[in-house]
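> Structural data only, the sequence is not supplied:
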């Protein structure tokens, strides 16, 4: 099935941190967008946010994506789908099914709705996560699109509710993405599937900039780590992570819809390694009263050697773009957060 360069794209979970960037990118490329959210209040926010494109924007309320038929009204006459809606719970102390069931159910119900009512669909981009790749965070780990996180599945199967919450979250990502690919294989569908797997996403919080109400974005998750008085030892003790700019992920998603070669592929979206110490160094140049960090080149160089490898080069190669430098993303993210918020942390 050919890729799409115009038409209507369904975006689920439209009021989320990444979703706003994806919708903006789609509208900028001339697509029409049908979006889903869980309430009329959230729909009103999305409509108001993109008021300049009201003629190419429509919303559908999906209160519970795990209910069969929940997406029946959303899929008719769509040429593409970007499925973002999924539970984001890395603290669940209960049974893993509290996280895995809605993630899988959301995918399967959307797939069933497409089968029944989505005969125009040409391409579906499933937003997964690098959490679906593996649980080994040691320096010897090297992740590509060929990897699957069977380790977290095994932990959850053995320990159930006693498993660490992060393994339950990881399992939800693995099982949801496998449900997606399994349906495509089993049903021999007429459309193409693509999966995009971002690492930790950073960027200015569009919702906060627009309304003063933050989404659950990394820009706000970093704030407690940069409080004045945090020690260099504390900064050094936090494991470096792999990150990517939301604007790059949004670009990758739109390009995945329109690139024929992307069909049937998985793409890691990850631009590089970032340590909290690097965040502190950048923040100290931009904001008062935050942790200072340690500028020692030897220390900073050690962070990369202590990190696992997350290879995001396939996305650049096939989708034809270059990631923003991590430092640029970092500066943009920090400067989007008012200084008084850091001061109050």
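Done, it's in. Everything numeric in this text was worked out from a predicted model, so none of it was measured.

> only C-alpha atoms for contact and neighbour calcs from this point on.
OK.

> which residues of the protein fall in helices?
Assigned by DSSP state H, the chain shows helices spanning 17-28, 40-49, 97-117, 150-159, 165-187, 206-211, 218-221, 232-237, 246-258, 276-286, 297-305, 313-319, 326-335, 339-344.

> Reformat those as a markdown table; add mean neighbour count and distance to residue 61.
Formatted as a markdown table, the helices of the chain follow (neighbours: other CA atoms under 10 Å; distance: least, CA to CA, whole Å):
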| stretch | mean neighbour count | distance to residue 61 |
| --- | --- | --- |
| helix 17-28 | 21 | 16 |
| helix 40-49 | 16 | 7 |
| helix 97-117 | 20 | 14 |
| helix 150-159 | 17 | 32 |
| helix 165-187 | 20 | 22 |
| helix 206-211 | 15 | 19 |
| helix 218-221 | 16 | 27 |
| helix 232-237 | 15 | 43 |
| helix 246-258 | 24 | 23 |
| helix 276-286 | 20 | 38 |
| helix 297-305 | 13 | 44 |
| helix 313-319 | 18 | 32 |
| helix 326-335 | 19 | 31 |
| helix 339-344 | 14 | 33 |
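
> got another, please set it beside the one above:
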């Protein structure tokens, strides 16, 4: 498999996003140069400021619309690796195709650009999701890279616009990832690069993206803040969200590290890799962890739930492939929780929320 040489130039799409900024940081710390794809100059200013000590090793690539034909034609020229974290922002309403079509185009578009202009490219690392692997969390199943979320696709096919928003979202992830694998198979005689697909579950942890208040966070980081600080839980259809499995989880820093290692390790080429530190949690797990920290790093409210309450049985997520091909050692739930609460405290009053006051 192709190997991305050290000190290469790497294109990171969605570079100003939750996972993207951490990926840029790790790449720069490793000695790479980064071409950060963002939708406008304004959206790239935080990156240029935050990483100013790296000088011209970080440059912006302005891609206003990733769905436009040839959107990445210029951005892929002269780079050795791509980390593709960007996904079109589309409202999950109406017919499933309204989200599926942009999701597929967001992946195949950059691959078409790479096919035409990526003459020095060695590998594309694509951010997919556990949503492409699993649908429900409350059955006794061990999920591996062999699994696909067929249930969501079937629901969308049968119910069309009446499918649930979650089914539409999951189906878009399935279709987009399959389109990537199909593209490689179709063009395998023409390309000198390969792909690695990473499937993270819920991504939590400290944020270094531009966000001046919790409401500006990306969806998963905001879900964590709302749950742990406010006690507002994303139930995903459960009648008892406190003890219902909330999905697998991974620290955003480990997720970003996995993206970089997927570039660096030749054997990771052509692999689909689940990037999950923990099997589906219940929110009470995080509540108990947050409230047990000593010393307590956060001076705002912390939801308590029902300490010691009964927890449902969970399915499991097999992440042995990540250990084998990426050598990842995951941060624990306690590490993630402590570091994230310290991050909230450090950011100031907008983040130190006292519920009821």
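Received the coordinates, thanks. Fair warning: this is a prediction, and the values are worked out from it, not measured in the lab.

> Minimum distance to residue 70 of structure 1: which of the helices of structure 1 has it?
Closest to residue 70 of structure 1 of the helices of structure 1, according to CA to CA: helix 97-117, at 6.9 Å.

> From what I see, residue 267 of structure 1 and residue 146 are in contact.
No: using CA atoms under 8 Å, residue 267 of structure 1 makes no contact with residue 146, being 9.9 Å away.

> more neighbours, those two?
residue 267 (29 against 8; other CA atoms under 10 Å).

> Please say which position in structure 2 the more buried one maps to.
If you follow residue 267 of structure 1 across to structure 2 using TM-score structural alignment, you land on residue 273.

> mind listing what that match touches?
By CA atoms under 8 Å, 6 or more residues apart in numbering, the contact set of residue 273 of structure 2 is 145, 196, 197, 198, 199, 319, 321, 322.

> Check residue 331 of structure 1 too.
Counting by CA under 8 Å, 6+ apart, residue 331 of structure 1 makes contact with 282, 283.

> what separates the aligned residue in structure 2 for it from residue 274 of structure 2, distance-wise?
Superposed on structure 2 with TM-score structural alignment, residue 331 of structure 1 falls opposite residue 338. Note on residue 338 of structure 2: its distance to residue 274 of structure 2, by CA to CA, to the nearest Å, is 24 Å.

> One more: residue 13 of structure 2?
Between residue 13 of structure 2 and residue 274 of structure 2 the computed distance is 20 Å (CA to CA).

> Likewise for residue 154 of structure 2?
Counting by CA to CA, the gap from residue 154 of structure 2 to residue 274 of structure 2 is 23 Å.

> Residue 205 of structure 2 too?
Distance of residue 205 of structure 2 to residue 274 of structure 2, computed by CA to CA: 18 Å.

> Would you agree residue 278 of structure 2 is in contact with residue 245?
No: here residue 278 of structure 2 lies out of contact with residue 245, judged by CA under 8 Å, at a distance of 11.5 Å.

> Name the residue in these two with the higher neighbour count.
Neighbour tally, residue 278 of structure 2 and residue 245, criterion other CA under 10 Å: the higher count belongs to residue 245, 27 against 21.

> What residue in structure 1 is paired with the more buried one?
Counting by TM-score structural alignment, residue 245 of structure 2 lines up with residue 239 in structure 1.

> can you pull the contacts of its match?
Residue 239 of structure 1 sits next to 275, 307 when contact means CA under 8 Å, 6+ apart.

> To what extent is residue 265 of structure 1 buried, counted in neighbours?
Other residues lying near residue 265 of structure 1 total 17 when counted by other CA under 10 Å.

> OK, contacts around it?
193, 194, 195.

> Swap in 10 Å and give it another go.
When contacts are counted by CA atoms under 10 Å, 6 or more residues apart in numbering, residue 265 of structure 1 touches 125, 145, 192, 193, 194, 195, 196, 256, 314, 315, 318.

> what's the answer for residue 280 of structure 1, then?
Residues in contact with residue 280 of structure 1, defined by CA under 10 Å, 6+ apart, are 222, 225-227, 230, 232, 235, 286-287, 290-295, 334.

> who are the neighbours in contact with the most centrally placed residue in structure 1?
Using CA atoms, centre = their mean, the residue of structure 1 that lies closest to the mean C-alpha position is residue 198, 5.3 Å off. Residue 198 of structure 1 is in contact with 127-131, 242-246, 248-249, 267-271, 312, counting by CA under 10 Å, 6+ apart.
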